[in-house]
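Colleague: this is a predicted model, with the sequence first.
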Amino acid sequence: MVRVTFYGGVNEIGGNKILLEDTEKSLLLDFGFPYKRHKMFFEEYLCPRGAAGLLDPLTMELIPPLKGLYREDLQTPQFWDNFKDKSQYRTIENIDGILLSHAHLDHSGHISLIRGDIPIYSTATTAFLAKAIQDSGKSGLDQQICYYNPNKYDIPAGWRQSSYTSDRAEPSIQRQFRLGDIDPSLLNSQSIDFWSVGFWERSARQKQMDSRSLEKSDLSGFNMKCFPVDHSIPGACAWAIETNSGWIIYSGDLRLHGKRPELTREFVEQAKLLNPEALIIEGTNAGRDKNASEQDIFINAMQAISGGDKLIIADFSPRDIDRLLTFLRVAEEYDRNLAILPKDAYLLKTLRLLDLNIPDVNENDNLYIYQKTTRPSDLWIRNLATDYERKTILADEINAAQDEFILCFSFFDLNELPSIRPAEGSLYVFSSSEPHDEEQEIDFRRLHEWLRHFKFKSIGLPEEIDGKWEIPENETGLHASGHASGTDLLDIAREINPRKLIPVHSENPGFFVENLSGDDIEVMLPSPGGSIDI
């Protein structure tokens, strides 16, 4: 008998934390950041305290109380005495690996708290993206997915309160990634160098890293299959695990209307051949059937921009490379330039290591990197600016040629507008992969004020209707969800035809009960922290 316990992703979108146990063996299926619950308690200036180690996320029930799972440098020997009375408390030590479906933080974020000796299984693209996102992002405790900084627990000089602080005497430790889709020996030398070192140093005081070479996916005791699928971030995959009860399929996040639907269709065909005992499937869009394709986005963006002679801002989800390339295509069609941010350039440079179809910023005539007004503290941004010196663009240069640029900005970049001085009638195109982004809480009311102040026109931007923020009906064609529609989810389930179906990553799991009642599929609804025996 196999036991599957659901510590996250139940009755919520994201935060997947699923434990699969088969006799003496066990796996975690993702270990994501629960944005919805996090926002119940925290905001930008009220955050979990990194100096308190595991205390805040455990106390606020953002992570399950599983003694033995987490990094020892974030806990003291007596730490767990405070959590033994929790209903989900248990000791768990023999985790054979984490099957990571993709690099979105709602699936990967809390890996940062897990022991460093537990291997992570992913596609090569997901591994490289995880490193690039960390290299170019914040250095906080909840960002240490690919590598982490060991902590020490002590009392700083002149202080009475003990705390966890980074041990500067110890090198950073890279986690062990094992690739499910590519033999690491086939990677080129530039890819190996990136994995072990990176493109640019983060800071002049950057610590050395105890790097670990990429390995092949070879998990003793489990027969696993990795299936690439289409999602709103490159490298997404589904997993199949052969257990004593039969094959169990974990879909991760997937869609059929994106740029690579053939990947998801191939997964469905192969999963069906396994005659699976159970399918753990995402249900983000359960009950919703409208989904524009990436080609629809291109056509609708072309129409929205047609005839415009002012500055255009394109706002889309971070790390949505498909959307970035769509707007690059739009820019090329209208003889404009696409100005991206340094983090975007870092991701493109990373992905090009694995896919030469990804454009080279230095070689593409229509790609530029916007250089912000504030001098960055991160050394990698300054080094990037040096390497791409002839492709950097400044606010004054965009101001002088506003009809020649599409600027990739989000809400959090709008403080650059006073320097750019956009002309009245400039266009703000809101084109998120989700109408309300899973990873960022956008203050739409404040966004509207910015656009009103600078006299922007907008399209695709949610408006407040009866207390809810909704995209105008005639402007929804600029949004392509990263998740399959309700109809597509049912088609996927019926085609794979598992004996049992378990919906996760959904606020409407009952959708599957209602619509599969006439099929020979038993729908089993998980409960938070509850287990299902298969």
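Modeller: Perfect, thanks for sending it. What you see is a predicted model, and the numbers here were worked out from it, not measured in a lab.

Colleague: could you use CA atoms for every contact and neighbour count after this?
Modeller: Fine.

Colleague: geometrically speaking, which residue is the centre of this protein?
Modeller: H104 (1.1 Å; C-alpha atoms, centre = their mean).

Colleague: and here's the other structure:
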Amino acid sequence: MSVKLSFFTGGGVDGIGGNKILLESHGTALFLDFGKSFGEENKYFDEFLKPRSLNGLGDLLAFDLIPPLPGIYREDLVIPTQNWWEKVFSHPAFRDLTIQGVLLSHAHLDHSGYISLLSPDIPVYTSLPSALISKAIQDCGISDFLSEIVYSKRKEILEDGLICSDKNYSNPSQQRPYHVFTHQLLPESVRYFWNQAPGKRPLSPVSLIPILEEKVTIGNLPVRFWSVDHSIPGAGAFGINTPEGWVLYSGDLRMSGKQAKDTQRFTQEAGTLQLLLLIIEGTRASLNTNRGTKHFTEQDVADRISQIIKKAKGLVIADFGPRNLERLISVLKATEEVNRQLVITTRDAYLLEVLSQCGEVDLPNPLSYPHIRVYSEKRVRTSEWESTLLERCRTQYLTAEEVTFHPDDFVFCFSYYDFSELIDINPSGGVYIYSATEAFNEEMQLDAVKLKNWIDHFNFQLFGNPFAQENTDSYDPLHVGGHAQPDELLNIIETIHPRYLLPVHTECFEFFEKHFGTRKDIQLIRPKAGESVVLP
């Protein structure tokens, strides 16, 4: 027997994000994540030039953005007359395949985004928070064939061979089976949320299936889940117990957050296993690391945000990554210390409400918490999920007029994409706290320039710098990322001490070559798109 691992273009190989790694052993096939590669997709598409829903899988297959595996995808996204599979038949990775599931490490789209393309009967195994976040994102987002991670609208093939969504709103969306790792029975409010349709179209519900002991058997393989620290709740690592030994997949993890003990537990317990292979992320791997450089933690960020808000005059805006709820709680605590109120968007309120009820994450319910207000953007037509939410939070509802008259009472959780609301609020000065990742590509640089123009227009004092790189003299500790530092990666690898080491989700494979390229006890493997590795 052997373990076979297959890798695909934009699948976490020689780049950051888009993880989709196929593991096959003992008659069982599992994908480790099935994410969208923003880097690969942005080579051909952008905000205004997107893969066409009317062409189903066609545009993505044409640019090798998804694995050429006919047996894993939704039938309603395949146009029979297009002969796509014949066109990619010569691809080295092409074959018909049946898989038993997807192990989803967390709910960031570069790990989950292409699940929407998979056959709706393929189960997803993940944490309870990751499942709930995925549904909340879909409920609140734009409906298209690339966003249907939890449930999907059936597509129709028209006479001209194009695909369109079923226009009969009485036909239900089909929900995908999710098996969720959790420490308790599912609360009724969570079950209701999961099976509740966000709009007019009903759901054909598939209940969440709880896994209570962090262990489950999928096909012929026992699988283990560990919670790890990351910049989004519910992140986890997986262990697959193959006949040849354990294969571990780290997902994304760090040691700098307030749940660092979870990563430490994973590392220590993994080190006791008969380990064949460690697949580890290397987002922050670098050869330019300066020894002795201070590693900031989430607590350092929380302390700095509190310091700024205590001295602030006028309206305060805190800008941080979407669904970074640990950062949101840090801002909330700083807001309470000065008797201000935290203002969140309806999207954030929708997510916070269900996560506060799931019993897995320590979060306040925004609809009953006195220091939280909910701001609703101006809309000609409000979505059904948002109308229902606003009806439930009448006492927390906040208007632009109230903010205009009392700007010193509030701290807004806004990002660049919420800036149009500032025109109605019309603040005259205040503080803008930039607590998100710095620009690392040309598109983000352009967005950072526009962000700075808005900040200057409304005379905000800027703390943090969207152009700054960490560990430079200008770096203000207002953000830490969701990934382990280079020295932390080395510590994790040495503690776990696998026979084989396979880095993914990295742009610096040379870091791993430097430290493990000549080692005999830990053999380094460099994955390549379109190829497979067979162990042992």
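Modeller: Looks like it arrived, so ask away. Computed from a prediction, not measured in an experiment: that's the story for all the values here.

Colleague: TM-score for the pair, please.
Modeller: The TM-score (TM-score structural alignment, normalised by the length of the first structure) is 0.92; 517 aligned residues with a C-alpha RMSD of 2.1 Å.

Colleague: returning to what we had before: any idea what the residue nearest to the centre of the first structure aligns with in the second structure?
Modeller: By TM-score structural alignment, H104 of the first structure lines up with H108 in the second structure.

Colleague: hmm, back to that, any idea how far the residue nearest to the centre of the first structure is from D403 of the first structure?
Modeller: In this view, H104 of the first structure and D403 of the first structure are 34 Å apart by C-alpha to C-alpha, to the nearest Å.

Colleague: what about the nearest residue to Q174 of the first structure once chain neighbours are set aside, distance to L351 of the first structure?
Modeller: Closest residue to Q174 of the first structure apart from its sequence neighbours, by C-alpha to C-alpha, 6 or more residues apart in numbering: Y147 at 4.0 Å. Using C-alpha to C-alpha, one gets 19 Å for the distance from Y147 of the first structure to L351 of the first structure.

Colleague: thinking again about what came up before, my guess is the residue nearest to the centre of the first structure contacts S232, does it?
Modeller: No: using C-alpha atoms under 8 Å, H104 of the first structure makes no contact with S232, being 9.2 Å away.

Colleague: which SSE is S306 of the second structure in?
Modeller: helix 298-311 (DSSP states H and E).

Colleague: what range in the first structure matches that helix?
Modeller: Going by TM-score structural alignment: helix 298-311 of the second structure matches residues 294-307.

Colleague: residues of the matching stretch that come out buried?
Modeller: By neighbour count with 16 or more other C-alpha atoms under 10 Å, stretch 294-307 of the first structure contains the buried residues E294, D296, I297, F298, N300, A301, M302, A304, I305.

Colleague: for the closest residue to the fourth one other than its chain neighbours, give me its contacts.
Modeller: The spatially closest residue to F298 of the first structure, leaving aside those adjacent along the chain, is T326, at 6.0 Å (C-alpha to C-alpha, 6+ apart). With contacts taken as C-alpha atoms under 8 Å, 6 or more residues apart in numbering, T326 of the first structure has the following neighbours: E294, I297, F298.

Colleague: okay, these in a markdown table with distance to L58 of the first structure next?
Modeller: Shown next, in a markdown table, are the contacts of T326 of the first structure (distance: C-alpha to C-alpha, whole Å):
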| residue | distance to L58 of the first structure |
| --- | --- |
| E294 | 40 |
| I297 | 41 |
| F298 | 44 |
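
Colleague: out of these, which one sits closest to I496 of the first structure?
Modeller: Taking C-alpha to C-alpha as the measure, I496 of the first structure lies nearest E294 of the contacts of T326 of the first structure, at 25.4 Å.

Colleague: who are the contact partners of that closest one?
Modeller: E294 of the first structure touches H257, G258, K259, D322, R323, T326, A480, counting by C-alpha under 8 Å, 6+ apart.

Colleague: and S134 of the second structure, what pairs with it in the first structure?
Modeller: Under the alignment (TM-score structural alignment), S134 of the second structure maps onto A130 of the first structure.

Colleague: spell out the secondary structure type for its match.
Modeller: Assigned by DSSP: H, G, I helix; E, B strand; the rest coil, the conformation of A130 of the first structure is helix.

Colleague: I'd guessed it sits against S101; true?
Modeller: No: under the criterion of C-alpha under 8 Å, A130 of the first structure is not in contact with S101, lying 11.7 Å apart.

Colleague: neighbour-wise, which of those two wins?
Modeller: The neighbour comparison of A130 of the first structure against S101 (other C-alpha atoms under 10 Å) goes to S101, with 29 against 23.

Colleague: state the distance from that one to Y334 of the first structure.
Modeller: In terms of C-alpha to C-alpha, S101 of the first structure sits 37 Å off from Y334 of the first structure.

Colleague: F42 of the first structure now?
Modeller: 43 Å.

Colleague: tell me which of those two has more neighbours.
Modeller: The residue with more neighbours, out of F42 of the first structure and Y334, is Y334; 17 against 12, by other C-alpha under 10 Å.
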